[in-house]
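K.L.:
Sequence plus the predicted model coming up.
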Amino acid sequence: MPGLSRAQTRPVITHGLQSGDIAHDGAMIWARADREAKMLVEWSTTEGFDIVHAVQPLDIGAPTDFTGKLALSGLPSDQDIFYRVRMMDLADSNAISPPQIGHFRTAPAGLRDISFVWSGDTAGQGWGIDEDRGGMRTYATMLTHEPDFFIHSGDTIYADNPMETEVALADGTTWRNVVIEQKAKVAETLDEFRKQYLYNMLDDNVRAFNAQVPMMAQWDDHEVTNNWYPNEVLSADDRYTEKSARLLASRAARAFHEMMPTRQVAEEPHRIYRKIAYGPLLDIFFLDLRTYRGDNTPNDEAEGAPFLGREQLAWLKRELAASEATWKVIASDMPIGMIVRDGDENFENGANGDGPALGREQDIAEILSFIKHGRVTNTVWLTADVHYTAAHHYSPDRAQFQDFEPFWEFVSGPLHAGTFGPNDYDNTFGPEVRFSKAPTEEQGVNLPPSDGLQFFGKVDIAADTRVMTVSLLDMADEVLWSTELQPVLG
């Protein structure tokens, strides 16, 4: 029997490339091989790689499911960076995969126009990759805008939503999912959580987007299971043999950081909350409203209830106070004033119905009050989670809790999941819905992506005026609503 050729024994890059958590002088780079290998990375400031900078190779293997993450450093600021990745077999230095090439732009050190997109909710409610319908098309639409970066606002996967091969649609057609073994059940093992991420990267649109646009990711509930909290025991869910939400979350957090191009901190390797500085115009503060929360309850505790946790709250206040950027974007994995229930009596997010700040709302009230009295200007909240798009203006003039300055919150999603909404609101912080688009009562709920109600948001900040323009768009790239926010300067 003839032996295998060298080309047949070369490693393979299995799921494309990713970059993320960019800085003015660096970024995280991600790739995955089909075996143990050395991850070889080179970068250049030209697409033709006229001058090449090589990075120390990284050994990757089974402990991280053959994924590799490298922190590029020493890069020039405000510069297009082209990087290429190859995988070299550990036993044969001549067995090297063909290169794959990615691109990102480093953050500016000075003033320049900024443009980015955000959304959330990928492959939820059983709506996976239907190749005959073009796959996850919202990613392709976002790519046409050539954004500087992408904020994934959570529900990056749906670990608790198994997929069927075929789903009958109301119009008489059939949705046909690409399905892998690990998507046919809820995720419980580390391998099953990992494969949820790799499933999304089977989509051509997702891989093309990831190779060109750096991602800044946070998580919400479906990275583990719906509406989870750390002390939860999934006693009533027969789909799970592992009942501890805390143990499932630990496995899910490891998979999240292995499969996403995130920076990690030594003192808390699974930490999600962080700040990313993007030049003098923008700082982004990523929240984690999941990991440090207390139990889901009626959320009416007069003394408050854990939501962000005291350490994260202290961090957020400290970083907001220290920020010298014109705009401070607070990237939240859940909206503030929308009511999201967990069963008949308990609540999933902060909002709990009309009235004063109670339960988890007190953490939000503390942040808003700090922003006012600390004279932190130009804060904007971005989120997803509820599977429709909306623009909310909050004002103390309409609110039960009034110790804060007016601000905006923008919601946009899903990227590729069932469409729902609209939600009810409470008056604790005085939200006013300036725009929303959601399914009508006649359309129903859990609409498939083929119905077109898939949404993302786009933010543009002008260097000359420092005006922020926020637009809400759909999968067809129609601008549904837009507004210009004037900054407070000086």
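P.N.:
Received it, and whenever you're ready, just let me know what you need. Every value quoted in this text rests on a predicted model; they were computed, and no experiment measured them.
K.L.:
switch to C-alpha atoms for all contacts and neighbour counts from now on
P.N.:
Fine.
K.L.:
now the top strand by length along the chain, how far from the chain's geometric center?
P.N.:
Looking across the chain with DSSP state E, the single longest strand is strand 80-89. Once both centres are worked out by C-alpha atoms, centre = their mean, to the nearest Å, strand 80-89 turns out to sit 24 Å from its chain's centre.
K.L.:
Run through who's touching it.
P.N.:
With C-alpha atoms under 8 Å, 6 or more residues apart in numbering as the contact definition, strand 80-89 has outside contacts at 10-13, 31, 33, 36-47, 49, 94-106.
K.L.:
ok, 7 Å please
P.N.:
Here strand 80-89 makes contact (C-alpha atoms under 7 Å, 6 or more residues apart in numbering) with 10-13, 33, 36-47, 95-106.
K.L.:
do the same with stretch 48-58
P.N.:
38, 39, 40, 41, 42, 43, 44.
K.L.:
which helix of this structure spans the most residues?
P.N.:
helix 245-259 (DSSP state H).
K.L.:
Which secondary structure elements does that helix sit against?
P.N.:
In terms of contacts (3 or more C-alpha pairs under 7 Å, 6 or more residues apart in numbering; DSSP states H and E), helix 245-259 is packed against helix 190-200.
K.L.:
Can you give me the buried ones in the helix it packs on?
P.N.:
190, 192, 193, 194, 195, 196, 197, 198, 199, 200 (16 or more other C-alpha atoms under 10 Å).
K.L.:
Check it against this one:
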Amino acid sequence: MTQSPPAHSPELRAAARHFGRRGFLTATGAATALAFAVHLPQAAHAAEGSARSLPDDPFTLGVASGDPLPDSVVLWTRLAPSPYEPGNGMPRARFTVEWEIAEDERFAEVTARGQAAAHPEFNHTVHVEAGGLRPERFYHYRFRVGTWTSPVGRTRTAPAAGADPARLRFGLVSCQQYTDGYWTAHKHLAEEDLDLVFHLGDYLYEYPVDSAGGSRAYTDRTLPAVFARETETLTDYRLRYALYRSDPDLRAAHAAHPFVVTWDDHEADNNYAGDTPEDDVPPEEFLIRRASAYRAYWENQPLRAPQHPSGHDMRLYRRLHFGRLAQFDVLDTRQYRSDQAYGDGWQRPGPDSENPSRTLTGGSQERWLLDGWRSSTARWNLVPQQVTFAQRRNSTAKDYELSMDAWDGYPASRSRVLDGAASADVRNLVVLTGDVHVHYAFDLKADFDDPDSRTVGAELVTTSISSGKDGTERPGDWETYMAANPHMRFYDGRRGYVTVDLEPSRARADFKTVPYVTSPGAGLTTAASFAIEDGRPGLHDA
């Protein structure tokens, strides 16, 4: 096989400069170079390996499932006997992995089984779209290769298309920076009685990880130097996923529940916008890095074939139905957005941020969202996405500032979405959000500048799993934010997650918190609970 040049190699940088930005992205030769940069195979043609050549357990990163349909669910694993080494400690060969799924955890009656190939070109990850399943059922699954058997995972299929399920219970998580603390919240999440979990972004962070693991400060092990640099190449991102997946609490959460995932910025680069990176790097070079990040993301998540990336593009937005009870429109607010106005950060709004041509979703995704609402027959219409949707002023003064990275930096885009929801007569609009490392609960207003305007929906913002370290119940800006934003119903700065209990007549949201993450073993409390009633927009006392 021809040796592929690494991402950010001099050859690729020279090719990018030669073609120029538009030419680099469209010319056949440069597109081929981009594919090589992330080692995308034209065909998986590695020789078959012998499972007897695996003397150590290859299932060190656990198992996962996701994107449930009424008759199908994605099953995932990765062969990695040495997860902290490039190539996972695996021979550069193709391995046949057996899988099976059953309704009982002892696998007394196997519902379906099969084989899947773990290709070296895909970093020996396995994606199985297990079909022929019954709707609204819990299943158990596992993998085998040679004499090795994976841990058992539990998953659940969605209700049938025309069904009227009595209940759907799901969790919301985001922002798990490895160096900021232990993932105790994931341990508690694994013990919850849930049908699925939505991960709303920042599954990993690109920043360097020191040998002690940051705030984890391990005394019993030292992390290798490969983690002590920012992720840029495909190998870097693959290794970072291995580090994150090696955490026992994250593995437990994945094994306990199917996940529906979407990314934010740190899976590639902090606060990037479309083809514009955080730092002063030419877009054509950044897109090589983005292609590597997207490739590794797909490899390491339980995603279906339509989400497979093509170079630096990956269609992650998608729609999931849970009978006639709920429709989930999962958004991607990073890949297609306009660059942040006024240089990003918190800024006073003005003509640049309020330009009606600016978009957070891109035109195609926006049309897809609004068309989906027009055809929706669901009682609840929920939008899992990344950044804060409601207006969030940082002062009660007239010269307040807004976050240019959130929907506040794209108010015309937000207005088009809210107008589209009103035009479609969307029933029970609920936006589900991550990113900000705090719990928020908002009423969504027809006009955020008028507190007395009509309430049109609700937004539930989950805090981080660990990002921001321990946090505090009432951050220093708590009183200011609550006064400046009358539609903000709740604000808590501790770590944790949200659970939502969805029934035809109402939804109940519980904001769960842990008191600390810089030490392991914290307990879990419910900091606040709210109800959203069918046909009565906004948040009410639970």
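P.N.:
Okay, I see it. Only a predicted model underlies this, so the values are computations on that prediction, with no experimental measurement involved.
K.L.:
could you pull out the strands for the stretch 151-300 of the first structure?
P.N.:
166-168, 174-176, 215-217, 274-277, 282-286 (DSSP state E, counting those that start in this stretch).
K.L.:
deepest of those strands, which one?
P.N.:
strand 215-217 (a mean of 25; mean count of other C-alpha atoms under 10 Å).
K.L.:
Have a look at how far, on average, that strand is from the second structure.
P.N.:
Mean deviation of strand 215-217 of the first structure relative to the second structure after superposition (mean C-alpha distance after the TM-score superposition for the first structure): 0.5 Å.
K.L.:
How far away from the center of its chain is that strand?
P.N.:
6 Å.
K.L.:
Could you give the residue range in the second structure aligned to that strand?
P.N.:
Counting by TM-score structural alignment, strand 215-217 of the first structure pairs with residues 259-261 of the second structure.
K.L.:
got the strands of the stretch 151-300 of the first structure as TSV, with distance to residue 328 of the first structure columns?
P.N.:
Converted to TSV, the strands of the stretch 151-300 of the first structure look like this (distance: least, C-alpha to C-alpha, whole Å):
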stretch	distance to residue 328 of the first structure
strand 166-168	42
strand 174-176	41
strand 215-217	15
strand 274-277	10
strand 282-286	5
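K.L.:
Ok, which of the ones you listed comes nearest residue 256 of the first structure?
P.N.:
Nearest to residue 256 of the first structure among these is strand 215-217 (9.3 Å), distances taken as C-alpha to C-alpha.
K.L.:
Narrow the contacts of strand 80-89 of the first structure to just the buried residues.
P.N.:
Using 16+ other C-alpha under 10 Å, the buried ones in those are 10-13, 33, 36-45, 95-106.
K.L.:
Which ones among those map onto strands?
P.N.:
Those of those lying in strands (DSSP E): 13, 33, 37-44, 100-105.
K.L.:
for these, which one is nearest residue 232 of the first structure?
P.N.:
For these, the nearest to residue 232 of the first structure is residue 33 (35.6 Å; C-alpha to C-alpha).
K.L.:
Could you pull up the residues touching the equivalent of residue 66 of the first structure over in the second structure?
P.N.:
Using TM-score structural alignment, the partner of residue 66 of the first structure in the second structure is residue 124. Applying C-alpha under 7 Å, 6+ apart, one finds that residue 124 of the second structure lies in contact with 78, 79, 118.
K.L.:
and if we set it to 8 Å?
P.N.:
By C-alpha under 8 Å, 6+ apart, the contact list for residue 124 of the second structure reads 78, 79, 80, 94, 95, 118.
K.L.:
Distance of it relative to residue 90 of the second structure?
P.N.:
8 Å (C-alpha to C-alpha, to the nearest Å).
K.L.:
Count residues in the vicinity of residue 396 of the first structure, would you?
P.N.:
Using other C-alpha atoms under 10 Å, the number of residues around residue 396 of the first structure comes to 18.
K.L.:
cool, the one 5 residues further on as well?
P.N.:
Using other C-alpha under 10 Å, residue 401 of the first structure is surrounded by 21 other residues.
K.L.:
Test my guess that it contacts residue 431.
P.N.:
No: taking contacts as C-alpha atoms under 8 Å, residue 401 of the first structure lies outside contact range of residue 431: 11.5 Å.
K.L.:
for the first structure, which residue is closest to the average position?
P.N.:
residue 152 (2.1 Å; C-alpha atoms, centre = their mean).
K.L.:
Ignoring the adjacent residues along the chain, who's closest to residue 124 of the first structure?
P.N.:
Counting by C-alpha to C-alpha, 6 or more residues apart in numbering, residue 417 is the residue found nearest to residue 124 of the first structure once chain neighbours are left out, at 4.3 Å.
K.L.:
counterpart of the one you found in the second structure?
P.N.:
Checking TM-score structural alignment: residue 417 of the first structure goes with residue 467.
K.L.:
For its match, which residues are in contact?
P.N.:
By C-alpha under 8 Å, 6+ apart, the neighbours of residue 467 of the second structure are 175, 176, 177, 178, 180, 181, 437, 495.
K.L.:
Just tell me what the fifth one corresponds to in the first structure.
P.N.:
Under the alignment defined by TM-score structural alignment, residue 180 of the second structure corresponds to residue 127 in the first structure.
K.L.:
helix or strand for that match, which one?
P.N.:
For residue 127 of the first structure, there is no enclosing helix or strand under DSSP states H and E.
K.L.:
quick one: the spatially closest residue to it that is not a sequence neighbour from residue 163 of the first structure, how far?
P.N.:
With sequence-adjacent residues excluded and distances taken as C-alpha to C-alpha, 6+ apart, residue 127 of the first structure is closest to residue 417, at 5.7 Å. As judged by C-alpha to C-alpha, residue 417 of the first structure and residue 163 of the first structure stand 12 Å apart.
K.L.:
list the residues that contact both of those two?
P.N.:
126, 127, 128.
K.L.:
so what corresponds to residue 25 of the first structure in the second structure?
P.N.:
Checking TM-score structural alignment: residue 25 of the first structure goes with residue 71.
K.L.:
Burial check on that match, number of neighbours?
P.N.:
Neighbour count for residue 71 of the second structure, taken as other C-alpha under 10 Å: 19.
K.L.:
Surely residue 408 of the second structure forms part of a helix?
P.N.:
Yes: under DSSP: H, G, I helix; E, B strand; the rest coil, residue 408 of the second structure falls within a helix.
K.L.:
Mind reading off the mean deviation between the longest helix of the first structure and the second structure?
P.N.:
So helix 245-259 of the first structure averages 1.2 Å relative to the second structure (mean C-alpha distance after the TM-score superposition for the first structure).
K.L.:
Tell me the counterpart residues of that helix in the second structure, please.
P.N.:
Going by TM-score structural alignment: helix 245-259 of the first structure matches residues 286-300.
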